[in-house]
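Enquirer: got a sequence here, can you build the structure:
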Amino acid sequence: MNMSRAAGWAALVFFAFMAVGTLIVEQVEKTREHDRRQIVSQLAASSAYTLERQLSRSLSATYALASILHQYGEVRDFDELAREMIRTYGGISSLQLAPGGVIFNIYPLAGNEKAFGHDLLRDPQRRTEALKAIESRQLTLAGPVKLIQGGVGVIGRLPVFVRGGETGERFWGFATVLMRLEDLLVASNLAQLEQHGYAYDLARLNPDTTRWESFARSRRPLAAGPVNFVFDVPNGKWRLSMTPASGWRTSLVVALDYALLAIFSVAVTALIYILLRQPELLQVVVQKRTAELCESNRRLEDEIRQRTRAEKEVRRLNAELEQRVRERTSQLEVSNRELESFSYSVSHDLRAPLRHIEGYSRILLDDFGDRIGEEEKQYLERICRSSDRMKELIDNLLKLARFSRWDLQMKSVDLSSLARQVAEELQSEEPQRRVTFRIADKLTVFADAELIRIALENLLGNAWKYTGRTENAVIEFDAAESDGRRVFFVRDNGAGFEMKHADKLFGVFQRLHSATEFEGVGIGLATVQRIVQRHGGRIWAEGEMGKGATFYFTL
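Expert: Next up is the predicted model:
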């Protein structure tokens, strides 16, 4: 289809979509306005109900005062009683008693001093309402009016009659409740609704003119067509009118709706135009894409050939690398076995000459001690002590080599029970020490029971040794979860260590404290590390000088 015909059809579609869309937007706006009216009606009814209920509660105080006066003829401790009533009924600014129409009792007096002594029956603005109240013997609600003491308020007056007079009753005066207008607006949530974007108008029906007179309104005026809610008050009616402050229709939303309609219409028009022109454009595109596809196929074939050659080379290199890894692994295994055998043989072969050195030194001390000097005796004793230490080192080396060749017998092991056994053995060896053991319950693991006991003996023994100079020593054995794995730990509050030396802890014959401070040969933690590694785990430590250490391990 040529360009002019395609443009004509596209314009026709555009105007059709705009016409239909306008009808839809108008219908949507009517629905939105109806929904807004429902919401505002509920809010107005709720606020009016709250206001009516608050008025009723506050005005009930006048009936309570009238009842007391009718029964006793007076109100004793008026201030105390009024304070309690204000607290009970709520919403009351002040309570007043006006015997004979003259206000003589006010609570609270502060802020209301100007009303004291005011004669309601002689006040031209209050006299008419006061006389009507006496005549009707009913509670009347005056206002909102400007108060003598300042401000605007609503006044509830109940004429009080007591026993006496020719008819058996006589007019005593008035029981009055004063409610400030701003307190009523707060109680009815109108001030809060104004903050949330609503406008309101509160009016009362003038009984003389039968016209509604507004006495409270929001800062922003009502929109057209407000929602009205009328409710009864003593001797009158009030009306609460409410609208959204921005009106029932939000111009921004309407503009956005029409903008979206215009965008959609333009998009559909453009789509129709493109579809009508598509056959002609498609032919050009097909020719171009065919040429591009041929070029892509050529490049792809070249890339496939290169990738095939590269894959063959990678497979060859992988096979060569795997062969080298197998050869190297075999060499390392042979070397490790030879090294372990050598260590075992050397350690074992050192025992015989060491026994000879120690034996002959003992003979010299025992048989010829009285023939040699003190200095020579000290030399011989040093030889004996060094021989003992050498034997201990050799024994530990043999144990360490034996752990590498140990055949693991895996089964379920109760670590809590093993730890308690080790703790009891440590305490029995030094019963004079006061050390608190905290061993968690139900710590079980699948491991070689004998090796795990040796590891716990070394870790708990290490904690026992390095808390030897700590008062109120505590040794703890527990477990925690870290990255989905169970981590066991032994913690103490002993000598501790500096973290910069942590990498030396697990070396053979490595010590961070001198032998004069704490005894030992420096092979216990190396043994623990070897056992943990045989179980496929790892061990590490954290500590601080003078504050203790914690050894963590996994299995």
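
Enquirer: could you use CA atoms for every contact and neighbour count after this?
Expert: Noted.

Enquirer: what's the burial count for R5?
Expert: By other C-alpha atoms under 10 Å, 13 other residues sit near R5.

Enquirer: mind listing the strands for the stretch 151-300 of the chain?
Expert: When secondary structure is read from DSSP state E, counting those that start in this stretch, the stretch 151-300 of the chain shows strands at 152-163, 169-180, 198-205, 212-217, 227-233, 236-244.

Enquirer: sorry, slip of the keys, the one I care about is the stretch 1-150 of the chain.
Expert: Assignment of strands within the stretch 1-150 of the chain using DSSP E, counting those that start in this stretch yields the ranges 94-99, 105-107, 140-146.

Enquirer: which of the ones you listed is buried the deepest?
Expert: strand 94-99 (a mean of 24; mean count of other C-alpha atoms under 10 Å).

Enquirer: next up, for comparison:
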Amino acid sequence: MAEPPQGLGNRERYVPDLAEVCRLLAERAPEPMLAVEGDTHIVRYANPAFRRLFGVQKEELIGRSFDDALPSGMSPEYADLIDHVFSPATHAKPEFRQPVVKVVGLPTTEWSCSMWAIVDADELAVGVMIQVTNLAEGQRLLREAAAMNEALLISSLEQHELREGLNSSNEKLQAEIVERQEAQEALRIASLALESRVAERTAELEAANKEVHTLTYSMAHDLGSPLRAIVATSRILQQEASGALSKEYAEMLERQVHNALRVARMVEDMLQFVRLATQPLEQKTVDLAEMAREVEAWVGPRYPDRTLNVIVVGRLVAKADAALIKIVLQSLMDNAAKFSPEGGKITVGRQEGGAFFVRDEGIGFELAYADRLFTPFQRLVNEANFPGTGIGLANVKRIIERHGGSVSAESSVGKGSTFYFSLP
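Expert: Alright, predicted model coming up:
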């Protein structure tokens, strides 16, 4: 990473480039990825996995139109999707489309893709990211196995017919038995080969995920020191040179401090998100009712401008990792308080024999966007009105799924929200 420029006279301050972090992650990703300009469809980035899939060099893609750079059979369907994802009406809520198409001229011809808008710091769409998943290899193996099963079934039917004429067809029947045994052996070998391929792919995916987690943690950790230096230097300037700065420059300096602190919070949340993927589970019997009371004492002082009435209903006991489940309750109860600007009840309870829940009487949200809530750094509200980084509910989902459970949400605009989580 480049060193920050020397001196404090520049209007633009050095801020670590999180886009570079994302680029490095995409370079190492096992899934093919492509970035295009939203309005022109000009290709601006293609990771190594994407170039390998299509058998092209970087120079053959970058700077060319999406329609011209890729094989025929793809552009007509996907050009409209790119425009749809990039449009101002939709880019704030990413579109995930996975049609399967056949691309002329490729040995592996079936694949699917997901698209989402690339937005800048002002939440304006600047492009579209496309992620490709190769489906052909698994489908080929399934077709081979199906063909062998079909051959075995046909062989069995033929043997049944031969048994009816056993006295005159004994020799032919023996030949059919041998054929059946050969087909069974071939099917067994194919099944073993398929299992081996699946195991290899699983191991490769686990290794790639581990590498991504390690890289993300390392990069996020290394960003901490320069961010703290930016904030500290800016605070010193505000204290020592405030009288010498014009109103415009003073406002610029304050924005710099605000943005640096926001990035620092995102880095800390990113570190926690990565840690939660690898932290060992220490499961024991946990009293969630008692834990909810502890979290209530923590949440209340954070929102002194509103009256919150926390109600804990029933006996809430489960076998789980106490430290991680406390993070779940802190995130859900803090969200309930944050999005209840008029105050009100926050209820912690459990459905009869089922999932635990945290319910509030706050502003609510449109249920159509519920899935976005659990995606890292995705938010449905303006950061200025409701501060946050969008990682809390993603952490909740990761923790609960590591316990073997699931999360969901119910809400209606202006009528509050309920978040559910299950534990085995």
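
Enquirer: where does the TM-score land?
Expert: Superposed pair, TM-score by TM-score structural alignment, normalised by the length of the second structure: 0.57. Supporting alignment: 261 aligned residues with a C-alpha RMSD of 2.3 Å.

Enquirer: follow-up on the earlier one: next, format the strands of the stretch 151-300 of the first structure as CSV and append distance to Q306 of the first structure and mean neighbour count.
Expert: Output for those, formatted as CSV (distance: least, C-alpha to C-alpha, whole Å; neighbours: other C-alpha atoms under 10 Å):
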stretch, distance to Q306 of the first structure, mean neighbour count
strand 152-163, 94, 22
strand 169-180, 92, 22
strand 198-205, 74, 22
strand 212-217, 84, 16
strand 227-233, 80, 16
strand 236-244, 73, 22
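
Enquirer: closest to N396 of the first structure out of those strands?
Expert: Closest to N396 of the first structure of those is strand 198-205 (C-alpha to C-alpha; 87.5 Å).

Enquirer: which residue is the nearest non-sequential neighbour of the counterpart of L398 of the first structure in the second structure?
Expert: Under the alignment defined by TM-score structural alignment, L398 of the first structure is paired with L271 of the second structure. In space, and not counting its chain neighbours, L271 of the second structure is closest to Y217: 5.7 Å by C-alpha to C-alpha, 6 or more residues apart in numbering.

Enquirer: adding distance to E327 of the first structure, write the strands of the stretch 1-150 of the first structure out as CSV.
Expert: CSV is the format used below for these (distance: least, C-alpha to C-alpha, whole Å):
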stretch, distance to E327 of the first structure
strand 94-99, 102
strand 105-107, 104
strand 140-146, 104
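
Enquirer: for Q331 of the first structure, find the nearest of these.
Expert: Closest to Q331 of the first structure of the strands of the stretch 1-150 of the first structure, according to C-alpha to C-alpha: strand 94-99, at 102.4 Å.

Enquirer: that closest one corresponds to what range in the second structure?
Expert: Counting by TM-score structural alignment, strand 94-99 of the first structure pairs with no residue of the second structure.

Enquirer: what sits against V299 of the second structure?
Expert: Taking C-alpha atoms under 8 Å, 6 or more residues apart in numbering, we find V299 of the second structure in contact with 330, 333-334, 337.

Enquirer: and it, how far from T216 of the second structure?
Expert: Counting by C-alpha to C-alpha, to the nearest Å, the gap from V299 of the second structure to T216 of the second structure is 30 Å.

Enquirer: picking that back up, filter the contacts of V299 of the second structure by whether they're kept in the first structure.
Expert: Contacts conserved in the first structure for the contacts of V299 of the second structure, using both residues aligned by TM-score structural alignment, their matches' C-alpha atoms under 8 Å: 334, 337.

Enquirer: not counting sequence-adjacent ones, nearest residue to the residue mapped onto D441 of the first structure from the second structure?
Expert: By TM-score structural alignment, D441 of the first structure lines up with G314 in the second structure. Once flanking residues are discounted, G314 of the second structure sits nearest to G349: 6.5 Å by C-alpha to C-alpha, 6+ apart.

Enquirer: the strands of the stretch 1-150 of the first structure: which one's closest to F171 of the first structure?
Expert: For the strands of the stretch 1-150 of the first structure, the distance to F171 of the first structure is smallest for strand 94-99, at 8.9 Å, taking C-alpha to C-alpha.

Enquirer: and the closest one with strand 152-163, angle?
Expert: Here strand 94-99 of the first structure runs at an angle of 40 degrees relative to strand 152-163 (axes from the mean of the first three to the mean of the last three C-alpha atoms, to 10 degrees).

Enquirer: ok, residues contacting strand 94-99 of the first structure?
Expert: Residues from elsewhere that reach strand 94-99 of the first structure, judged by C-alpha under 8 Å, 6+ apart: 82, 86, 103-108, 172-179.

Enquirer: ok, now stretch 374-387 of the first structure?
Expert: For stretch 374-387 of the first structure, the external contacting residues (C-alpha under 8 Å, 6+ apart) are 354-355, 357-358, 361-362, 364-365, 369.

Enquirer: that stretch maps to which residues in the second structure?
Expert: Matched against the second structure by TM-score structural alignment, stretch 374-387 of the first structure falls on residues 247-260.

Enquirer: so which residues of the stretch 51-200 of the second structure form strands?
Expert: Counting by DSSP E, counting those that start in this stretch, the stretch 51-200 of the second structure has strands at residues 101-102, 110-119, 125-134.
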